[in-house]
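Q: Here is a sequence with its predicted model. Questions after.
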Amino acid sequence: MKQIPSVDTGFQIWWQLMRPHTLTAAFVPVFLGTALALKYTELHVFLFLAMLIASLLIQTATNMFNEYFDYKRGLDTEESIGIGGAIVRNGVKPKTVLNMAFLFFAIALLLGVFICSVTTWWIGLIGVICMAVGYLYTGGPLPIAYTPFGELASGFLMGGVIIYISFYIQTGFISNAVISFSIPIVLLIGAINLANNIRDRVGDKEAGRKTIAILIGHNRAVILLVALFMIAYLWVFILFFSVYSSFLLYLTYLSIPKAIKAVNGFKGKKNPIEMMPAMKLTAQTNTMYGFLLSIGLCLSYLF
């Protein structure tokens, strides 16, 4: 198949391959888990940085596996919308993408060894499970991305487990509060996955996928996205009245306009390229919400 010339060169190609709009699912949970830990302990900078970099590497490697396996299964073509495009449009060899993903996994594993040496080796087991899920998301005989469980897997592992680990390596324990604070991030990271699946619904259906967006249809999937946003914002009330009564938690509401724009960007849209801005706005909502929640927590410790 003839390659369509691309205006992307060098760093742009690899940056797009990393799919930067998805990396919010990696760094927001680390920031929030660490912010929650600061109530109980001083910041262990090197543990924080190791966890942050490892999470980003695992997410980036997962994106590269996604690109590689979607290409191998014929899902990605030169005309596909919203993918990194390194293989089908920029001419990067598939093997190079796969090897780069494994290299990122290896570096993340080394960082995990450092974290385990300071904390507990049980963290290593959890980390390996997270990496296995990252690979199996689009790899293996039955990729998770081809099932209705993609949102659940990404939301729980990235929004839940990463927050718990980030908190634990700083404090040495897990509290009910950290579990409660993880709920909205689980929902919002699941929303990122759902937004991606809404955009790709038609093409994914032709490829044999059975995502939630495919099973319930475009309109109901958008309603589900609205529900995830609403629960995430209503959850702040639960946190305020049951876990941590600081009005600074309501800083998260500054991100509501992003969520509204994301939803409106999906309504009445059928063409994938028309839904690209809405998908990015969904990721930006998670970023703003998570950062504002973390900032609110840190500021509350000062008063």
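A: Good, I have the coordinates.
Q: can we go C-alpha only for contacts and neighbour counts from here?
A: OK.
Q: tell me the SS of residue 42?
A: coil (DSSP: H, G, I helix; E, B strand; the rest coil).
Q: OK, contacts around it?
A: Residue 42 makes contact with residue 170 under the criterion C-alpha atoms under 8 Å, 6 or more residues apart in numbering.
Q: ok, structure two:
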Amino acid sequence: MESNIQKNSKQPIEANRGFQVWWKMTRPHTLTASFVPVLLGTALALKNGHVHIGLFIAMLIASMLIQAATNMFNEYFDYKRGLDTEESVGIGGTIVRDGIKPKTVLNLAFSFYLISLLLGVYICANSSWWLAVVGIVCMAVGYFYTGGPVPIAYTPFGEILSGFFMGMLIILISFFIQTGTVDSSSILLSVPSMVLVGMIMLSNNIRDLDGDKENGRKTVAILLGKKKAIYLLAIMFTFSYVWILGLIISGIAPLWTAIVILSVPKPIKAIKGFIENNVPLKMAPAMIATAQTNTIFGFLLAIGIFIGNFFS
């Protein structure tokens, strides 16, 4: 009887399909990297007047679906390359831990892309069809981040590309679909989001540094080493706050955006967590604090912009 139990425990438990399993597969703590930029871009557009709620909702859902699909591609390709095991640290590993079939994960990711494409048609029809090209490029980057012969995540360009496409570009698209243009202030105010989204990836790579090195990756964290990668993380956190201060002084950002300072405890927690711990499992809270920095900073910045628009 014991042998049968052991044998069955090694087989995929396809019946384990509870909501928590499917929700975990989207890696919800990373979804802030998609909806916060949409909120910021829309907040910036308010200064030009009316906001189209339908376009806002469509952009929000499409961005989150692309992010979730990107996470699922990551899940699938990490499994295919043998990088995920039941002992892997993190919320990935749905295939090896929860028994979800690899093909199911891949099909669900492509289904999310399909829904995003349909939403993109609606967005383009109400703004500009040039956005179709931009959207397809964004989706391609999402797929090739961990897919293809040379995944972006295995190179030193992961932070830069994820920050640009999931941070700055989403803000600018969200601004454009509401206003029909992109101005200098929207570009400048999107820089901290680009930086902080990139830092989510850097924090993940700091945590996984040893394992990634064994698997032949060449991430920024590996090239710099843990100590210098943490320095870079701290510098980029500091840069984000100083950047907003500079925009306030120059009159580009309203004074109210200074409330981003309330998010400072999160990056401090992240840096301390990485400095004090070397075990991946113990560094996980620092990685979460980095993601929360992006979330709270972005929300506070959006609130500051909303209030600034109201009193301008």
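A: Arrived safely. From a predicted model like this one, the values you see are computed outputs, not experimental measurements.
Q: counterpart of residue 123 of structure 2 in structure 1?
A: Aligned by TM-score structural alignment, residue 123 of structure 2 pairs with residue 115 of structure 1.
Q: Its match reaches residue 50, doesn't it?
A: Yes: between residue 115 of structure 1 and residue 50 there is a contact under C-alpha atoms under 8 Å: 7.1 Å.
Q: before we move on, the earlier item: so what's the match of residue 123 of structure 2 closest to, chain neighbours aside?
A: residue 47 (6.3 Å; C-alpha to C-alpha, 6 or more residues apart in numbering).
Q: what do we get in structure 2 for the one you found?
A: By TM-score structural alignment, residue 47 of structure 1 lines up with residue 55.
Q: Please look at its match and residue 125 and confirm they touch.
A: No: here residue 55 of structure 2 lies out of contact with residue 125, judged by C-alpha under 8 Å, at a distance of 10.3 Å.
Q: Give me the more crowded residue out of those two.
A: residue 55 (21 against 12; other C-alpha atoms under 10 Å).
Q: What's the local residue count around residue 4 of structure 1?
A: Residue 4 of structure 1 has 12 nearby residues by other C-alpha under 10 Å.
Q: got the contact list for the match of residue 123 of structure 2?
A: Taking C-alpha under 8 Å, 6+ apart, one finds 47, 50, 51, 123, 169 in contact with residue 115 of structure 1.
Q: Check how far the one helix or strand the fourth one maps to sits from its aligned residues in structure 2, on average.
A: Of the helices and strands defined by DSSP states H and E, residue 123 of structure 1 is found in helix 122-136. Here the mean offset of helix 122-136 of structure 1 against structure 2 after fitting is 0.3 Å, by mean C-alpha distance after the TM-score superposition for structure 1.
Q: Would you check the span in structure 2 matched by the next helix or strand after that helix?
A: Following helix 122-136 of structure 1 in sequence order, the next helix or strand is helix 150-154 (DSSP H and E). Using TM-score structural alignment, helix 150-154 of structure 1 lines up with residues 158-162 of structure 2.
Q: Pull out the buried residues from stretch 111-130 of structure 2.
A: By 16 or more other C-alpha atoms under 10 Å, the buried positions in stretch 111-130 of structure 2 come out as 112, 113, 116, 117, 119, 120, 121, 122, 123, 124, 127.
Q: now the fifth one, nearest residue through space, not along the chain?
A: For residue 119 of structure 2, ignoring the flanking residues on the chain, the nearest one in space by C-alpha to C-alpha, 6+ apart is residue 58 at 5.9 Å.
Q: State the distance from that neighbour to residue 122 of structure 2.
A: Distance of residue 58 of structure 2 to residue 122 of structure 2, computed by C-alpha to C-alpha, to the nearest Å: 8 Å.
Q: max-length helix in structure 2?
A: Identified as the longest helix of structure 2 according to DSSP state H is helix 280-311.
Q: show me the contacts for the residue nearest in space to the middle of structure 2.
A: The centre of structure 2 sits closest to residue 33, judged by C-alpha atoms, centre = their mean, with a distance of 3.5 Å. Shown in contact with residue 33 of structure 2 (C-alpha under 8 Å, 6+ apart): 67, 166, 167, 197, 291, 294, 295.
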